[in-house]
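Participant: sequence isn't available, so here's the structure alone:
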């Protein structure tokens, strides 16, 4: 079994890291370059950098901040937000990103997944899915534009389609759990992990080390992503890894 990964997420707006609850009420959490360097030193396995307002505002991800961040770290680095074309991917990879996260643009134009995979390899393409439970359907719906827009697409169907088109990973955020610190959405994570054969990064709801144990053991996630518990020093990467080791979960 592959070792499970612990991934801090830097949600960046106007050049600063921010964090909210259920995608709203954002508060400042620091400088992205400084935080990235700290997490690298603390033993994070990877980093995810999301320019959370880029798609909504219709602009490109901040290449300069990506370049500065990449210069401070040695671990793999995924960048997403406002990426609409293969040329955007190329620009960010040249700036130092290792992987590219796409969400809104991929929903609008699914061929972006296959184009990116063809040009840069599947391992480079991370399809981010923001999902919220739709009680009328009895399952989860995909949202775009930083959680602002309903897509009318079922999350499990979209995850399978993303894999078919060449995605190498799925970054799955539960909008219902996001920022609540009540735990990852185990049902959603397990459903997507069972529906696909590519790695699933679980995101949204981490509040304790136990939540990581649960999402790996019950949710079958390959990686656990968190933001506020790390940014506000409620837990360190080391705390989480130690708890996982005690439970017999293999970590790096």
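Facilitator: Everything's here; your move. These figures come from a predicted structure and were not determined experimentally. Residues are numbered from 1 along each chain as shown.
Participant: every contact and neighbour count from this point should use C-alpha atoms.
Facilitator: Noted.
Participant: count the neighbours of residue 133 for me.
Facilitator: By the criterion of other Cα atoms under 10 Å, residue 133 has 17 neighbours.
Participant: and if you look at residue 56?
Facilitator: Using other Cα under 10 Å, the number of residues around residue 56 comes to 16.
Participant: that's a helix at it, yeah?
Facilitator: Yes. Secondary structure of residue 56, determined by DSSP: H, G, I helix; E, B strand; the rest coil: located in a helix.
Participant: for it, list the residues it contacts.
Facilitator: Neighbour list for residue 56: 82, 145-146 [criterion: Cα atoms under 8 Å, 6 or more residues apart in numbering].
Participant: tell me how far it lies from residue 216.
Facilitator: Residue 56 sits at a distance of 32 Å from residue 216 (criterion: Cα to Cα, to the nearest Å).
Participant: distance between the ends of stretch 167-187?
Facilitator: Stretch 167-187 stretches 22 Å from its first residue to its last (Cα to Cα).
Participant: and the residue nearest the centre of the chain, helix, strand or coil?
Facilitator: With distances taken as Cα atoms, centre = their mean, the residue of the chain nearest its centroid is residue 171 (4.3 Å). Put simply, residue 171 is strand when judged by three-state DSSP.
Participant: second one coming, line it up with the first:
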């Protein structure tokens, strides 16, 4: 059985690190290169870096900033944002990115996931499924920072990307993003039970207990933390930090 992973999930906009709340109102939190240097010192095992403007505003991949980040990073990086073609992926992998995270492009009717998995291997292809709860209580998978509805339920979206060849799912709760309110445990559990590939829970982490709960109660294979990695605490200032190895061992014991 694979060890449970804990990783920072960093959001980038116009070359800077930001943090959102429910995918809105991005707050500047610093320079991505400096943050990576700190995470190197903290011996983080893996890093997720998502450019939130690349697809939504059609800016494409910020290779200039990404190259600086990768050159400083001692850990595997999963990058997402503006990835639309196999050529995009080839360039990212040549740059030193270990995994590519697909978002909108995975749900736009193309065969991109299957083609990417065939060329690069399933383990290198992650699909981000961003979930929002509707006014009547139903959940749906969204793209473009939550502004476009795929009309797919979380389970349907997860089964679809698994069938297409994705090696991992980044399950991101839009409603919990940046709230420090804990994970949507039922949402994560429903998706975990529907697929055989690893599910990374993201959106809502506010404490070590939250992380423990989503692993032990919902069965998440890995956990991504955003606010906990860039702020001192809820409503407090910026501080790049990460749970110690001792704390992680206690969580996942």
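Facilitator: Noted; the coordinates are in hand. All figures in this text were calculated on a predicted structure; none of them were measured in a lab.
Participant: between the contacts of residue 56 of structure 1, which is closest to residue 65 of structure 1?
Facilitator: For residue 65 of structure 1, the closest of the contacts of residue 56 of structure 1 turns out to be residue 82, at 14.2 Å, with distances computed as Cα to Cα.
Participant: show me the strands in structure 1, by range?
Facilitator: In order along the chain, structure 1 carries the following strands (DSSP state E): 5-13, 16-21, 24-30, 47-51, 77-80, 99-102, 125-134, 139-144, 149-154, 169-174, 200-203, 223-226.
Participant: average offset between the first one and structure 2?
Facilitator: Once the two are superposed, strand 5-13 of structure 1 sits an average of 0.8 Å from its aligned residues in structure 2 (mean Cα distance after the TM-score superposition for structure 1).
Participant: okay, buried residues for that strand please.
Facilitator: Applying a neighbour-count criterion of 16 or more other Cα atoms under 10 Å, one finds 5-13 buried in strand 5-13 of structure 1.
Participant: need those residues in JSON lines (columns: distance to residue 165 of structure 1).
Facilitator: Rendered in JSON lines, the data for the buried residues of strand 5-13 of structure 1 read as follows (distance: Cα to Cα, whole Å):
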{"residue": "5", "distance to residue 165 of structure 1": "24"}
{"residue": "6", "distance to residue 165 of structure 1": "26"}
{"residue": "7", "distance to residue 165 of structure 1": "25"}
{"residue": "8", "distance to residue 165 of structure 1": "27"}
{"residue": "9", "distance to residue 165 of structure 1": "25"}
{"residue": "10", "distance to residue 165 of structure 1": "27"}
{"residue": "11", "distance to residue 165 of structure 1": "26"}
{"residue": "12", "distance to residue 165 of structure 1": "28"}
{"residue": "13", "distance to residue 165 of structure 1": "30"}
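Participant: which one of those is nearest residue 19 of structure 1?
Facilitator: Nearest to residue 19 of structure 1 among these: residue 11, at 6.7 Å, using Cα to Cα.
Participant: against residue 133 of structure 1, how distant is the closest one?
Facilitator: Look at residue 11 of structure 1 and residue 133 of structure 1: by Cα to Cα, they are 22 Å apart.
Participant: do residue 190 of structure 1 as well
Facilitator: For residue 190 of structure 1, the distance to residue 133 of structure 1 equals 14 Å [Cα to Cα].
Participant: so where do the helices sit in the stretch 101-250 of structure 2?
Facilitator: Listed in chain order, the helices found in the stretch 101-250 of structure 2 under DSSP state H, counting those that start in this stretch are 112-120, 154-164, 185-194, 208-216, 227-230, 245-251.
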